[in-house]
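Asker: Give me a model of this one.
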Amino acid sequence: MNITGRLTRDAEVRTLSNEKQVVNFSVAVNDGYKNKQGEWVEQTAYFDCAYWISANVARLLTKGTLVELTGRISPRAWVNKEGEPKAGLNFHTSNIKLHGGGKRAEAVQATSQSENNGFTAEAAEDFLPF
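Answerer: Sure, this is the predicted structure:
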């Protein structure tokens, strides 16, 4: 599955007890439709994302960056401290494509480093495809 959205915060790298590293970040995906009254209704879905292939990508994943992600979605449910049921969506990312627009103003130019790392960056001088 593919999703395209903007990072809601800078990515964080966590090191697990088995020394594996995971990059965690959150993406907001906007969508919309016209209701029966002809009014435009905007909807935003938030995905908590995890990328396990290379922790080096975290430095490029800054708040506001437009990214295209490939991976799989898994739902999660929990009960918060107040006892209220909550739900969310996790996106297990296998490929990240940067489209720019984050905190870093400099252009990023890279190509896929290897078939296994699943990361691609393109020239990103404030280019927005829409």
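Asker: from here on, contacts and neighbour counts on C-alpha atoms
Answerer: OK.
Asker: list the helices and strands the helix or strand harbouring residue 74 packs on?
Answerer: Assigned by DSSP states H and E, residue 74 belongs to strand 66-79. Using 3 or more CA pairs under 8 Å, 6 or more residues apart in numbering; DSSP states H and E, the elements in contact with strand 66-79 are strand 2-7, strand 85-100.
Asker: run this one through as well so I can compare:
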Amino acid sequence: MLNRVVLVGRLTKDPDLRYTPNGVAVANFTVAVNRPFSNQQGNREADFINCVIWRRPAETLANYMKKGSLIGVDGRIQTRSFEGQDGKMVYITEVVADSVQFLESKGSSQGRGGQDSYSPSPGFQQNQNQNQNQNRNQNQNQFNDNPFSDNGEPIDISDDDLPF
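Answerer: Next up, the predicted model:
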């Protein structure tokens, strides 16, 4: 059996960090996830998914992310129930997050102007370009040092040398 959830969306409000009587951190948060299609009026709708995360990741989420932050959530769906004040059973379905990834740098969601796309900070783009250049240089060096590269001569291999 499999119970796995992966979400990418924006926080609808600041995470609510609390502590159990035993001192264990727990954060509740809601993620707005756009639906992959538009409604009849041409507008995109979103689902608002309740999530919970425990211990150190809960503290990290509450300290570094705020309303509007783009995050990725990896976890599982869980349903719990309790008796409400009116005596009726209350059922809650939520995502219990195993991990939360921060998908944009701090403060980059400010001034988005209603944009739906994610654009990394200029420093991120510059570092990414430097890494691509380094990888390209390494690949060229590896290609030049390859002892099995074709030097223009025919390869002498008998059928007995092949593993299949």
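Asker: before we move on, the earlier item: now the helices and strands packed on strand 66-79 of the first structure in CSV, with distance to residue 60 of the first structure and mean neighbour count?
Answerer: Below are those laid out as CSV (distance: least, CA to CA, whole Å; neighbours: other CA atoms under 10 Å):
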stretch, distance to residue 60 of the first structure, mean neighbour count
strand 2-7, 11, 20
strand 85-100, 8, 18
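Asker: Could I get those strands in TSV, plus columns for distance to residue 25 of the first structure?
Answerer: TSV is the format used below for those (distance: least, CA to CA, whole Å):
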stretch	distance to residue 25 of the first structure
strand 2-7	7
strand 85-100	10
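Asker: ok, so what distance separates the most centrally placed residue in the second structure from residue 103 of the second structure?
Answerer: With distances taken as CA atoms, centre = their mean, residue 72 lies nearest the centre of the second structure, 2.7 Å away. Distance, residue 72 of the second structure to residue 103 of the second structure, by CA to CA, to the nearest Å: 7 Å.
Asker: Residue 47 of the second structure now?
Answerer: Per CA to CA, residue 47 of the second structure is found 19 Å from residue 103 of the second structure.
Asker: ditto for residue 96 of the second structure
Answerer: Going from residue 96 of the second structure to residue 103 of the second structure by CA to CA gives 19 Å.
Asker: again, but for residue 84 of the second structure
Answerer: 37 Å.
Asker: again, but for residue 21 of the second structure
Answerer: 32 Å.
Asker: repeat for residue 8 of the second structure
Answerer: For residue 8 of the second structure relative to residue 103 of the second structure (CA to CA), the value is 9 Å.
Asker: Tell me if I'm right that residue 21 of the first structure and residue 12 touch.
Answerer: No. Between residue 21 of the first structure and residue 12 there is no contact under CA atoms under 8 Å: 10.2 Å.
Asker: picking up where we left off before, pull up the overlap in contacts between residue 8 and residue 103 of the second structure.
Answerer: 70, 71, 72 (CA atoms under 8 Å, 6 or more residues apart in numbering).
Asker: Please list all residues in contact with the second one.
Answerer: Read that as residue 71 of the second structure. Residues near residue 71 of the second structure by CA under 8 Å, 6+ apart: 8, 9, 10, 11, 100, 101, 102, 103, 104.
Asker: contacting residues around residue 27 of the first structure?
Answerer: Counting by CA under 8 Å, 6+ apart, residue 27 of the first structure makes contact with 5, 6, 7, 8, 46, 47, 48, 49.
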